[in-house]
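J.: give me the fold of what follows.
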Amino acid sequence: MKRKLIYSTGLGLLLFASSCINGNKSPENSTTADTLINVNDTLAYQIAVFKETSPYFSGDETTLDTTFYLARYPVFASETDSLVQEAIFVDGEHNAKQVAQSFLAGFNEYAEEQIESENRAFHAWFRSQDCEVALNVPGFLTLRNAISEYTGGAHGIEIEIWSNYDTQNKRKLSLADLFQDTLALSQIVEVYFRKQEALSDTSSYGSNYFFEDETFTLADNFGLIPSGLLFHYNPYEIKSYAEGPTTLIIPYKALEEVMTAKGKRLLKVVSEKL
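T.: The predicted model follows:
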């Protein structure tokens, strides 16, 4: 499978030389964005990089700062690209340019107000996102979208959004697609969670975790990666901001008994690729 790099400043698109990410393919098999092909039933894609900055600067004669939006994300063939668009542009936009326009418009209005009041020490903002392909095997695709944003205040926001797809049937996957019994799944995952958090089988979650009624709850945010099923809790979901995010990975073999036929097919293709 080939991956190319596209860099855009919002005014144009610059193509860089492709690099091979599948050892059994030679450079002459490179494809363009309009002729993406499947290789060994996995999806070929390119990486796009987009950056746009505000014309307004904050600071003084010695220190200047400005606001920017930066995005790095995969670009697939059109049918797949439409499927994964909402996983990349999470607020309903259709492309990076729209995200930049919306984000920078908010800052520019704020900056103009500060300049009119003769305050040049206002805070610069930023929004950065890095969406990567975490799993790309026959029939399955997983994206990890890491988003970091600051718009003033004590600290910014950093989150990860995981999205998983059945590429054969062109649909987003849920846990119920992969596991017969999500209650049994939760019980297995909790064992791994308690071990990772150094909690005994009978320890109360108490005030250290934000689980409702002190009952362990699976994260809505899950990902399929080569080493297993991943659950990611973003800051504030089950712990305080200061404690950061929590990521848990369960080996597929530990989950085989509760997998659906589709889940077992995932296990098979992942095992073949490792």
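
J.: from now on I want contacts and neighbour counts done on CA atoms only, so please keep to that.
T.: Will do.

J.: what about the residue lying closest to residue 145 once chain neighbours are set aside, distance to residue 140?
T.: Nearest non-adjacent residue to residue 145, counting by CA to CA, 6 or more residues apart in numbering: residue 131, 4.0 Å away. Plainly put, residue 131 is 17 Å away from residue 140 if you go by CA to CA, to the nearest Å.

J.: quickly find the element holding the residue nearest to residue 145.
T.: Using DSSP states H and E, the element containing residue 131 is strand 126-137.

J.: what lies in contact with that strand?
T.: 41-43, 67-74, 88, 103, 141-151, 224-226, 269-270, 273 (CA atoms under 8 Å, 6 or more residues apart in numbering).

J.: neighbours of residue 124, just the number please.
T.: 21 (other CA atoms under 10 Å).

J.: out of the contacts of strand 126-137, which end up buried?
T.: 42-43, 67-74, 88, 103, 141-151, 224-226, 270 (16 or more other CA atoms under 10 Å).

J.: now, the residues you listed that are in strands?
T.: Cross-referencing the buried ones among the contacts of strand 126-137 against strands under DSSP state E gives 67-74, 141-150, 224-225.

J.: need the longest helix for the chain.
T.: Longest helix in the chain, counting residues (DSSP state H): helix 96-116.

J.: so what secondary structure elements neighbour it?
T.: strand 46-59, strand 64-75 (3 or more CA pairs under 8 Å, 6 or more residues apart in numbering; DSSP states H and E).

J.: now those strands in CSV, with distance to residue 254?
T.: Below are the helices and strands packed on helix 96-116 laid out as CSV (distance: least, CA to CA, whole Å):
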stretch, distance to residue 254
strand 46-59, 34
strand 64-75, 31
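
J.: please provide the structure for the following sequence as well, for comparison with the first:
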Amino acid sequence: MKRILWSFMLVLLCMACADDKKENEENLEKELAFSTKTIEKRLDDCEPEKGECTFISLIFPVAENQGKVSENINREIENFLVNTIDYQDDITSEKPEQLAENFLKNYQETALKFPDYELPWEVTINGKVAYKTEKLISIKFNSDIFTGGAHGYRSTRYLNFKAENGKLLKAEDLFTSEFKDFVEKDFRIKQEIPQDENINSTGLFFEDDEFHLPLNIGITEETVILHYNAYEIAPYSAGNFILSYSRNEIKEFLKLKNDEPKA
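T.: As a prediction, this is how the structure comes out:
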């Protein structure tokens, strides 16, 4: 009888181990992951490295394995690409492939309308996952765009997501309200703007003469980066304004606690 009982218990143990293994494998398969997608289009098969070439190159991460979460993240990435390249208000649903095709088409229409127009257009956007934990995902994009004019435009953009649902996070989701005052004081010191004077008194152009955090906030394991691109708060000639803080330095203002990457 004991031998039968032990045999039965052994079978149950094996079945439990098999179920645990299957569950772990399923969880591993469903874990949010990212692949990299590349879309490159060139007008008349020209070669960008040789110059005088109208082309577009998009390299960006694609979220996978998490259904609605992945859909939310990918939709925001696509919106970023559209808003960065195509400034028409009525464009809201272009996919990256169509966006690239339309970029070349728009150039051809411009060249046809102005026969003497010879300047090639160029777009290079390179995006990658800069930081990923169970709570937070930060994606960084570097963009170089030229579509005529005196010079091109180079920018850096960060998109931060709540890993649980793919929601795009804003500054107020990441920091307490006191963080803005902390940064403004530091910004004024570094830019030599008296604390009791208008934030734009030295030639900056913050909207409504009020300091605000940048749209672009990068997050890594150890650092928080605040990045104002050219044109955002000052003339193009002033370039970028970048503030960087260690997490430990501003930990009292962080809303996301215990946000460490997996070992």
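
J.: sorry, back to before: mind listing what's buried in the longest helix of structure 1?
T.: Quick answer for helix 96-116 of structure 1 (16+ other CA under 10 Å): 96-97, 99-100, 103-104, 107-108, 111, 114.

J.: please apply the same query to stretch 225-238 of structure 1.
T.: Here stretch 225-238 of structure 1 shows 225-226, 228-235, 237-238 as buried, counting by 16+ other CA under 10 Å.

J.: nearest to residue 92 of structure 1 among those residues?
T.: Minimum distance to residue 92 of structure 1 across those is 20.5 Å, recorded for residue 234 (CA to CA).

J.: what lines up with the closest one in structure 2?
T.: Counting by TM-score structural alignment, residue 234 of structure 1 corresponds to residue 229 in structure 2.

J.: quick one: its match and residue 237 touch, right?
T.: No - checked against CA atoms under 8 Å, the pair residue 229 of structure 2 and residue 237 is beyond contact range at 11.3 Å.

J.: ok, back up a step: the residue nearest to residue 145 of structure 1 pairs with which position in structure 2?
T.: That one, residue 131 of structure 1, aligns with residue 127 by TM-score structural alignment.

J.: if you tally nearby residues, what's the number for its match?
T.: 21.

J.: for residue 170 of structure 2, see how far away it is.
T.: 19 Å.

J.: and residue 85 of structure 2, by the same measure?
T.: For residue 85 of structure 2, the distance to residue 170 of structure 2 - CA to CA - is 22 Å.

J.: those two: who's more crowded?
T.: residue 85 (19 against 14).

J.: residues contacting the more buried one?
T.: 123, 145.

J.: quick one: residue 216 of structure 1 and residue 190 touch, right?
T.: Yes - when contacts are counted by CA under 8 Å, residue 216 of structure 1 is listed as touching residue 190 (6.7 Å).

J.: map residue 52 of structure 2 across to structure 1 for me.
T.: By TM-score structural alignment, residue 52 of structure 2 lines up with residue 65.

J.: I'd say that match and residue 124 touch.
T.: Yes - Residue 65 of structure 1 lies in contact with residue 124 (CA under 8 Å); the separation is 6.2 Å.

J.: check the spacing between the residue mapped onto residue 50 of structure 1 from structure 2 and residue 108 of structure 2 real quick.
T.: Alignment note (TM-score structural alignment): residue 50 of structure 1 maps to residue 39 of structure 2. As judged by CA to CA, residue 39 of structure 2 and residue 108 of structure 2 stand 19 Å apart.

J.: one more: residue 79 of structure 2?
T.: 24 Å.

J.: which residues touch the counterpart of residue 247 of structure 2 in structure 1?
T.: When structure 1 is aligned by TM-score structural alignment, residue 247 of structure 2 is paired with residue 252. Taking CA under 8 Å, 6+ apart, we find residue 252 of structure 1 in contact with 227-229, 267.

J.: do residue 215 of structure 1 as well
T.: residue 205.

J.: trace it over to structure 2, please.
T.: Aligned partner of residue 215 of structure 1 by TM-score structural alignment: residue 210.
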